[in-house]
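Trainee: sequence first, predicted model second:
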Amino acid sequence: MSAEAAASSAALSAAERWFGDAFARLHPRLQALHREGGRLSGPVAFETGRGLGGLLGRFVLRRLGIDPAKRTHMLIVDISHVADGLRWSRRFDDGPEVVSLFRPVGHWPDGHWCESSGALALELGVDPVDGGWRWRQRACRWRGMTVPAWLAPHVDAGKRVDGDAYRFDVAVRLPLIGRVLAWDGALRMAS
């Protein structure tokens, strides 16, 4: 690779390098967000499962500093670039900061992103859909150890642009228990 090509590649964001030519398939606002980073904010709605799933969902919400009795909360997300990926810092209402690091592995379509938050790490493939994308969970690790599929939580999540809003949805299920927690929202760029 020439020095000029290497410099040009280094100037690209982690998402641009990972997606390659497929980056152009994303909505221009998603491209800008994953190229430049930024702050998003807006209301999000939470739902917990029923039975044991609901108990676990409410436990998780309390651990995140979120009042499970309230359905709607304000979310602020700061997206920034780090040496080997993206850093997403989320804050619900006035609760504690919840940080996820997204590290690209390989390249689209065969590569994946590794999202890590505390002891949990998810291996996520990407399916571009209508200018946005759906995450496709491939593996789950707890403290570096692979969790068997029959025991692992399963995350179904996606993002897209709708008008001037960044729309997302997340649902977490556990085998034999079903839905534990789901949330969605329409966030806007904050100044």
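Mentor: Received it, and whenever you're ready, just let me know what you need. Being a predicted model, the structure only gives us computed values, none of them experimental. Numbering: from 1, shown residues only.
Trainee: from now on I want contacts and neighbour counts done on CA atoms only, so please keep to that.
Mentor: Fine.
Trainee: surely Ala171 is in contact with Val155?
Mentor: Yes - counting by CA atoms under 8 Å, Ala171 does reach Val155; the two are 5.7 Å apart.
Trainee: tally up the residues packed near the residue nearest to Leu174 when sequence neighbours are not counted, please.
Mentor: Closest residue in space to Leu174, ignoring its immediate chain neighbours: Pro153 at 4.6 Å, by CA to CA, 6 or more residues apart in numbering. Pro153 is flanked by 21 other residues according to other CA atoms under 10 Å.
Trainee: Gly125 now?
Mentor: Gly125 has 22 nearby residues by other CA under 10 Å.
Trainee: helix or strand for it, which one?
Mentor: Element membership of Gly125, judged by DSSP states H and E, is strand 120-129.
Trainee: and for Ala7?
Mentor: Going by DSSP H and E, Ala7 is part of helix 3-11.
Trainee: run through who's touching that helix.
Mentor: The contact list for helix 3-11 (CA atoms under 8 Å, 6 or more residues apart in numbering) reads Arg17.
Trainee: switch to 6 Å and redo it
Mentor: By CA atoms under 6 Å, 6 or more residues apart in numbering, no residue outside helix 3-11 reaches it.
Trainee: hold the first one in mind and look at this next one:
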Amino acid sequence: MPLYRRVLGGDFDRLPPEVRRLHDHPGRLCAAGRCRIERGGHPLARVIAGLFGFPPGGEDVAVRVCFSTARGVETWDRDFGGHRLRSRQGGLPGQPDLLYESFGPSRFTIRPRATAEGLDLQLCGVVLLGLPLPRPFWPEIRGRERVETGRFTFDVAIALPLIGLLIAYSGFLLPEAGTGDKGRAA
């Protein structure tokens, strides 16, 4: 069973079809679109964003994301105008309503919430370099998936206490024909 369907249970079916489609695929699905990327201006924000491999800023950036599933773990390969960022997501044993996303030296515990409008992601824990971070040091993360004009849209922002914005990116994705969906159009 796909990760988000497993974690959300019956609430998964509350999601708009365009959001469900990107999270309910067998094996592999790729989607492409455009996005806007904003990077934080604080000198430490630039250094930290670079360490995590976040893409540079841009107003109209081509984006492609391939979602692959193997052994209950999803790998998200993102390509922001030639800048690649990979993360992995999976379930947490004993916590069926939570998932994790890991990339670079970090692992985030997330509670997804499904509504008729889309998906919201709530941060519930952070591990950095194998050590749990105390709550005052957690980043502020906004993660939303919605549907606008018939297209899957995303809005992600990450900020740190005392430093401010690391990165924010928003845009749209359309599933590519022939990747996990037998060529059906969005």
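Mentor: Everything's here; your move. It should be emphasised that the depicted structure is a prediction, and the values quoted were computed from it without experimental measurement.
Trainee: can you give me the TM-score here?
Mentor: Overlay of the two chains. TM-score (TM-score structural alignment, normalised by the length of structure 2): 0.82; 172 aligned residues with a CA RMSD of 2.1 Å.
Trainee: the next helix or strand after the strand holding Gly125 of structure 1 - contacts with which helices or strands?
Mentor: Counting by DSSP H and E, the element after strand 120-129 of structure 1 in chain order, helix or strand, is strand 132-142. If you count contacts as 3 or more CA pairs under 6 Å, 6 or more residues apart in numbering; DSSP states H and E, strand 132-142 of structure 1 packs onto strand 120-129, strand 154-162.
Trainee: so Leu61 of structure 1: helix, strand or coil?
Mentor: Secondary structure, DSSP: H, G, I helix; E, B strand; the rest coil: Leu61 of structure 1 is helix.
Trainee: dump the residue contacts of it.
Mentor: Pro68.
Trainee: distance of it from Thr72 of structure 1?
Mentor: 12 Å (CA to CA, to the nearest Å).
Trainee: so which of the helices and strands packed on strand 132-142 of structure 1 gets nearest Asp67 of structure 1?
Mentor: If you check each of those against Asp67 of structure 1 by CA to CA, strand 154-162 wins as the nearest, at 21.6 Å.
Trainee: read off where that closest one ends up in structure 2.
Mentor: Mapping strand 154-162 of structure 1 onto structure 2 (TM-score structural alignment) gives residues 140-148.
Trainee: one more: stretch 119-130 of structure 1?
Mentor: Mapping stretch 119-130 of structure 1 onto structure 2 (TM-score structural alignment) gives residues 105-116.
Trainee: how far does the matching stretch sit from the chain's center?
Mentor: Using CA atoms, centre = their mean, to the nearest Å, the mean C-alpha position of stretch 105-116 of structure 2 is found 9 Å from that of the whole chain.
Trainee: for that stretch, buried residues please.
Mentor: Buried residues in stretch 105-116 of structure 2, defined by neighbour count with 16 or more other CA atoms under 10 Å: Ser106, Arg107, Phe108, Thr109, Ile110, Arg111, Pro112, Arg113, Ala114.
Trainee: who touches it?
Mentor: 11, 14-16, 98-101, 119-129.
Trainee: swap in 7 Å and give it another go.
Mentor: 11-12, 14-16, 97-102, 119-129 (CA atoms under 7 Å, 6 or more residues apart in numbering).
Trainee: repeat that for stretch 119-135 of structure 2.
Mentor: With CA under 7 Å, 6+ apart, stretch 119-135 of structure 2 has contacts from 15, 105-114, 138, 141, 143-146.
Trainee: ok, 6 Å please
Mentor: Pro105, Ser106, Arg107, Phe108, Thr109, Ile110, Arg111, Pro112, Arg113, Gly143, Arg144, Glu145.
Trainee: could you do stretch 89-97 of structure 2 as well?
Mentor: Residues outside stretch 89-97 of structure 2 that contact it (CA under 6 Å, 6+ apart) are Val7, Val73, Glu74, Leu99, Tyr100, Glu101.
Trainee: distance between the ends of that stretch?
Mentor: End to end - CA to CA - stretch 89-97 of structure 2 spans 13 Å.
Trainee: now the residue of structure 2 positioned farthest from its centre: how far from Gly164 of structure 2?
Mentor: Going by CA atoms, centre = their mean, the residue of structure 2 most distant from its centre is Pro43, 24.9 Å out. For Pro43 of structure 2, the distance to Gly164 of structure 2 (CA to CA) stands at 10 Å.
Trainee: any residues in contact with both of those two?
Mentor: By CA under 6 Å, 6+ apart, no residue touches both Pro43 of structure 2 and Gly164.
Trainee: tell me where structure 2 has strands.
Mentor: 28-39, 58-70, 73-80, 83-92, 95-103, 106-114, 119-128, 131-132, 140-148, 151-160, 164-175 (DSSP state E).
Trainee: how distant is the second one from the center of its chain?
Mentor: Spelled out, it's strand 58-70 of structure 2. Taking mean C-alpha positions (CA atoms, centre = their mean), strand 58-70 of structure 2 and its chain are 10 Å apart.
Trainee: repeat that for the last one.
Mentor: Here strand 164-175 of structure 2 shows a centroid-to-chain-centroid distance of 9 Å under the convention CA atoms, centre = their mean.
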